[in-house]
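Colleague: model this:
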Amino acid sequence: MHPILELAALIHPMPEPGTPDPDDILADVREDVDRKRKKYADDLEATAFGTDTDPLIVALQKEQALKEAADRRIRTLLAYAREFHPARRYSLHELGEASGYTFSGVRTAYGDPEVTLVQGQIGRTPRRAAEEPGRA
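Modeller: As a prediction, this is how the structure comes out:
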C-alpha cells in the first residue's frame, strides 16, 4: 500500500463487522470510509506536493490544527456553560469531567475572548455582566 493511502487508512479506519448497528449498513459505512480515505489521500498528496513537504509532516500538521480547533471549541462551550447557559449552572467537576480539564482548570480554560465570542454568536449578555449592579 502506498504511504499516503496508509496515512488515510490511519485517519479513517474501516469499521469492524458488528460496529455499525444494524449490521446491514456496514457496506454503506465502508463505502463512505473509502470515499473519505480517497479524498483525504488526494488532499494530502496535493498539499504535500504544493508545499514540498513530507506527507506525514502534513498529516501531523493537519491533526495538530484540528486539535487546536477542538480545544478552542471546548473553551467556547465552557464559556457558554459557565456564563450564558440559562437552564442551570454546571458544577466545575461536571464540566471538567466532560471536557477533559480538571475542575479547577475549567475556571481558567476560557477568558474574555471566549465570552465575547459567545456573546457575539448568541446575542446575549453573559450572566456575570447581567448580575452586576448598573449593567444590563
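Colleague: drop to CA atoms for contacts and neighbour counts, all remaining ones
Modeller: Noted.
Colleague: residue boundaries of the helices in this protein?
Modeller: For the chain, helices defined by DSSP state H occupy the ranges 3-11, 26-51, 55-83, 92-99, 103-109, 112-122, 127-131.
Colleague: And the longest one, what does it pack against?
Modeller: On a contact count with 3 or more Cα pairs under 8 Å, 6 or more residues apart in numbering; DSSP states H and E, helix 55-83 meets helix 3-11, helix 26-51, helix 103-109, helix 112-122.
Colleague: before we move on, back to that, make a markdown table out of the helices of the chain and add distance to G18.
Modeller: A markdown table is the format used below for the helices of the chain (distance: least, Cα to Cα, whole Å):
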| stretch | distance to G18 |
| --- | --- |
| helix 3-11 | 19 |
| helix 26-51 | 8 |
| helix 55-83 | 28 |
| helix 92-99 | 27 |
| helix 103-109 | 37 |
| helix 112-122 | 40 |
| helix 127-131 | 46 |
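Colleague: returning to what we had before: now for the helices and strands packed on helix 55-83, which one comes closest to E97?
Modeller: Closest to E97 of the helices and strands packed on helix 55-83, according to Cα to Cα: helix 103-109, at 7.5 Å.
Colleague: one more to line up against the first:
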Amino acid sequence: MDVPEELAALCHPLPEPGSVTPQDCFTDAFEKTAELREEEAFRLEAASEALGVDPLLLALEGLKTQKEAVDAQIRRLLAYGREFYGSHPYGLEELARRSGYTFSGVRTAYGEREIRAVAEQIGRQPNRPARPGADKTR
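Modeller: Sure, this is the predicted structure:
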C-alpha cells in the first residue's frame, strides 16, 4: 500500500472513456491526469517526510485551503455581480442559483472588504453607493 499514490488517485481520478470532449483529446487528458497524480504523490510523500505529518492529513489541509480560496473567490464574484456589473446589479435569485448560496445568503455573503478588494482589482469603484449598515470587517 502506497498511501501518497492512493491519495493522489483519489484527488485526481482518471477520465473515463467518453467523458472528454472532443474525443480525440482523451489521451491527452488521461496523460495529464496521470502526471498530476505522480506530482501529487511525490509532493505528499516529500511533505509528509519533511514535516512528520500523515499524508492524509496533509491532503485534507491542502483541500481545505483550496476550498477557502474558492469561497473567497465566490464572495468577490458575488460582490462584483451585485455592486459593479453593468448598469443593473444581478438579481439575488440568479446569483443564488449559480453560486450555491440561498437568496438571503447572497446578500450577506460579501461585505465592504470584498467590495474594496474588487474595486482595487478591477481599478474602479462600485456602480452602487455603499450599502447602509454594511459590515465593515467582512
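Colleague: if we can go back for a sec, can you add mean neighbour count and give the helices of structure 1 back as JSON lines?
Modeller: Putting the helices of structure 1 into JSON lines (neighbours: other Cα atoms under 10 Å) gives the following:
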{"stretch": "helix 3-11", "mean neighbour count": "16"}
{"stretch": "helix 26-51", "mean neighbour count": "16"}
{"stretch": "helix 55-83", "mean neighbour count": "16"}
{"stretch": "helix 92-99", "mean neighbour count": "16"}
{"stretch": "helix 103-109", "mean neighbour count": "15"}
{"stretch": "helix 112-122", "mean neighbour count": "14"}
{"stretch": "helix 127-131", "mean neighbour count": "12"}
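Colleague: closest to P17 of structure 1 out of those?
Modeller: Among those, helix 26-51 comes nearest to P17 of structure 1, with 7.0 Å by Cα to Cα.
Colleague: That closest one against structure 2, how far on average?
Modeller: Once fitted to structure 2, helix 26-51 of structure 1 is off its aligned match by 1.0 Å on average (mean Cα distance after the TM-score superposition for structure 1).
Colleague: What residues in structure 2 pair up with that helix?
Modeller: The alignment of helix 26-51 of structure 1 onto structure 2 (TM-score structural alignment) covers residues 26-51.
Colleague: Give me the most central residue, structure 1.
Modeller: Geometric centre of structure 1, nearest residue: A70, 3.0 Å, by Cα atoms, centre = their mean.
Colleague: separation between that one and P86 of structure 1?
Modeller: Using Cα to Cα, to the nearest Å, A70 of structure 1 is found at 24 Å from P86 of structure 1.
Colleague: Kindly report the same for R73 of structure 1.
Modeller: Note on R73 of structure 1: its distance to P86 of structure 1, by Cα to Cα, is 19 Å.
Colleague: With A79 of structure 1 instead?
Modeller: Distance, A79 of structure 1 to P86 of structure 1, using Cα to Cα: 13 Å.
Colleague: Please apply the same query to R75 of structure 1.
Modeller: R75 of structure 1 sits at a distance of 18 Å from P86 of structure 1 (criterion: Cα to Cα).
Colleague: Find the residue closest to G96 of structure 1 in space, skipping its chain neighbours.
Modeller: Counting by Cα to Cα, 6 or more residues apart in numbering, G96 of structure 1 lies nearest to F103, which is 4.6 Å off, once chain neighbours are set aside.
Colleague: oh sorry, the question was meant for Q119 of structure 1
Modeller: Q119 of structure 1 sits nearest to T125 (Cα to Cα, 6+ apart), 6.0 Å away.
Colleague: pretty sure the one you found contacts F84?
Modeller: Yes: if you go by Cα atoms under 8 Å, T125 of structure 1 and F84 touch, sitting 7.5 Å apart.
Colleague: out of the two, which sits in the more crowded spot?
Modeller: Neighbours per residue (other Cα atoms under 10 Å) separate T125 of structure 1 from F84, with F84 holding more: 21 against 18.
Colleague: give me every residue that touches the more buried one.
Modeller: Counting by Cα atoms under 8 Å, 6 or more residues apart in numbering, F84 of structure 1 touches R124, T125, P126, R127.
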